[in-house]
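Asker: Predicted model and sequence below, questions to follow.
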Amino acid sequence: MSGWHEITGQAVALAQDNIDTDQLIPARFMSQPRADGYGDFLLHDVRGQGHPLDAGTVEVIVAGRNFGSGSSREAAVYALVDFGVRAVFAPSFGDIFASNAVNNGLLPARIDAETIAQLQSVLAGGRAEARVDLAAGTAVIAGQEVAFDLDPVWREKLMNGWDDIDLTAQHDAEISEFAAARVAAYPWAVPAT
């Protein structure tokens, strides 16, 4: 996965709380090969007849509380990413969903409920331009500038395109040094080869 610092694109509002992973991608579609992409299955059971995602790809979603709650299915993040979504703004996220999002290059940006309500009101008529600056922790959505909360480690992972293994691998020299010192100090603890 490649990292990113800034994205621009279209934003829509999904003005609903508790959009869970079962809604993001219904289980019946998870037997499809990941290589085929999951974007067509995003919110499959609620799209149609004027849904904000009916008009195609968006890069930013402004959602309600508890986005991505429910089961731990990483396929929910795959569906968003494969659809083209790069950032979701909400007052809160399911914990496992947020972790999976960061590991797959999707920004779970927390902003307060009042700002979410204002943005959803502005976006009620459809799409609007959005720009997200990951390094600054700010976004301009439908002409309104907002700041968002993000764990500094998550910011680093998103900007560098890292997952948890990459984050650990950046300390390879220190890990090797520690391992060598440990073997030297406690040779009896090393299994015989």
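Answerer: Everything's here; your move.

Asker: Every contact and neighbour count from this point should use C-alpha atoms.
Answerer: Noted.

Asker: what separates H44 from L53, distance-wise?
Answerer: For H44, the distance to L53 equals 10 Å [C-alpha to C-alpha, to the nearest Å].

Asker: Of these two, which one has the most company?
Answerer: Shown here are H44 and L53; by other C-alpha atoms under 10 Å, L53 has more neighbours (21 against 14).

Asker: Could you verify my assumption that the more buried one touches R47?
Answerer: Yes - with contact defined as C-alpha atoms under 8 Å, L53 reaches R47; the gap is 6.9 Å.

Asker: Output the contacting helices and strands for whatever helix or strand R155 lives in.
Answerer: Assigned by DSSP states H and E, R155 falls within helix 152-160. Judged by 3 or more C-alpha pairs under 8 Å, 6 or more residues apart in numbering; DSSP states H and E, helix 152-160 is in contact with helix 95-103.

Asker: In a strand, A109, correct?
Answerer: Yes - counting by DSSP: H, G, I helix; E, B strand; the rest coil, A109 is part of a strand.

Asker: ok, second structure coming up, stack it against the first:
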Amino acid sequence: MAKLTMIESSAAPLPIENLDTDQIMPKQFLRIIDKAGLSAGLLYDLRFDEHGDPIQSCVLNQPQYKAVRILIGGSNFGCGSSREHAVWGLQQYGFDAVIAPSFAEIFYSNAMNNRLLLVQLDREAVDVLLRESLNDPESGLKIDLEAQTVTSDTSGKVFSFPLGARHKRMVIEGMDTIDLTLTQLADIQAFEKRHFERYPWAAVL
């Protein structure tokens, strides 16, 4: 998988506090045996009315925010039940990153383990980016994963965000947890060899 070091795009503003995973991916879209087709269910009750018609006030139904790769959300984004489908749906819809003041812990792990970048910024910084996106839908953002910064094309402001070394490597290099474990395969095999030489009776026949 190609390295991902920079995400450049305008952003869709969705400043909803405590947006839970059931809202992000409603339960009726979980009855699948693979990941296909989840983009249709993303934020379904916000995007469509009871007749299945698009709600025009929803930011994702507005043409000026089509094809954006960055979503700006509210605090505690992704709270509620643990379902990777919420992450997969966001990715299938086209989002590479979500910016918010805070994220639910399980959602954060699910997202980063699937290479959906979550950028946590101070509330003041998120508010700045939200205003810029609302005032000018074409205003661009640059997320530099290596520098761990978000730069606004409109104001030129630069905001730093935290990113653990393990998740940073996984997102940049396109690794999942199995890929990351396999990078230490030689050490694992060496430990196993030493262990069974010392305790040969513990070897599995």
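Answerer: Cool, got the structure. What you see is a predicted model; the values in this text were computed from it and never measured.

Asker: And the TM-score between these chains?
Answerer: The TM-score (TM-score structural alignment, normalised by the length of the first structure) is 0.92; 192 aligned residues with a C-alpha RMSD of 1.6 Å.

Asker: Can you tell me the centre-most residue of the second structure?
Answerer: Nearest residue to the geometric centre of the second structure (C-alpha atoms, centre = their mean): L116, 3.0 Å.

Asker: for that residue, what are its contacts?
Answerer: V87, Q91, F95, D96, A97, V98, V171 (C-alpha atoms under 8 Å, 6 or more residues apart in numbering).

Asker: can you count the residues close to the fourth one?
Answerer: To tie it back to what came earlier, the one meant is D96 of the second structure. Close neighbours of D96 of the second structure, defined as other C-alpha under 10 Å, add up to 20.

Asker: Map it across to the first structure for me.
Answerer: Aligned counterpart of D96 of the second structure in the first structure: R86 (TM-score structural alignment).

Asker: Contacts only, for its match.
Answerer: Neighbour list for R86 of the first structure: I7, E59, V60, L80, G105, L106, L107 [criterion: C-alpha under 8 Å, 6+ apart].

Asker: hey, where'd the helices end up in the first structure?
Answerer: 21-24, 75-83, 95-103, 113-123, 152-160, 164-169, 172-185 (DSSP state H).

Asker: Could you export those as JSON lines, including mean neighbour count?
Answerer: JSON lines is the format used below for those (neighbours: other C-alpha atoms under 10 Å):
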{"stretch": "helix 21-24", "mean neighbour count": "22"}
{"stretch": "helix 75-83", "mean neighbour count": "24"}
{"stretch": "helix 95-103", "mean neighbour count": "21"}
{"stretch": "helix 113-123", "mean neighbour count": "17"}
{"stretch": "helix 152-160", "mean neighbour count": "18"}
{"stretch": "helix 164-169", "mean neighbour count": "12"}
{"stretch": "helix 172-185", "mean neighbour count": "12"}
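
Asker: G3 of the first structure: which of those helices is closest?
Answerer: Proximity to G3 of the first structure, assessed across the helices of the first structure by C-alpha to C-alpha, is greatest for helix 152-160 (4.4 Å).

Asker: okay, that closest one sits on what stretch of the second structure?
Answerer: Against the second structure, helix 152-160 of the first structure falls on residues 165-173 (TM-score structural alignment).

Asker: separation between the alignment partner in the first structure of R198 of the second structure and P191 of the first structure?
Answerer: Counting by TM-score structural alignment, R198 of the second structure lines up with A185 in the first structure. Shown here: A185 of the first structure relative to P191 of the first structure, a distance of 14 Å by C-alpha to C-alpha.

Asker: pretty sure S102 of the second structure contacts G73?
Answerer: No - applying C-alpha under 8 Å as the test, S102 of the second structure and G73 come out as separate, 9.0 Å apart.

Asker: The two: who's more crowded?
Answerer: Counted by other C-alpha under 10 Å, S102 of the second structure and G73 do not tie: G73 has more neighbours, with 25 against 21.

Asker: so what corresponds to that one in the first structure?
Answerer: Matched to the first structure by TM-score structural alignment, G73 of the second structure sits across from A63.

Asker: any idea of the angle the lengthiest strand in the second structure forms with helix 165-173?
Answerer: Using DSSP state E, we find that the single longest strand of the second structure is strand 6-14. Using axes from the mean of the first three to the mean of the last three C-alpha atoms, to 10 degrees, one finds that strand 6-14 of the second structure and helix 165-173 are set 100 degrees apart in direction.

Asker: average offset between strand 6-14 of the second structure and the first structure?
Answerer: The superposed strand 6-14 of the second structure is, by mean C-alpha distance after the TM-score superposition for the first structure, a mean 1.3 Å from where its aligned residues fall in the first structure.

Asker: Check the gap between the closest residue to V60 of the first structure other than its chain neighbours and A63 of the first structure for me.
Answerer: In this structure, V60 of the first structure finds its nearest non-sequential neighbour in A11, 4.4 Å apart by C-alpha to C-alpha, 6 or more residues apart in numbering. Taking C-alpha to C-alpha as the measure, A11 of the first structure falls 11 Å from A63 of the first structure.
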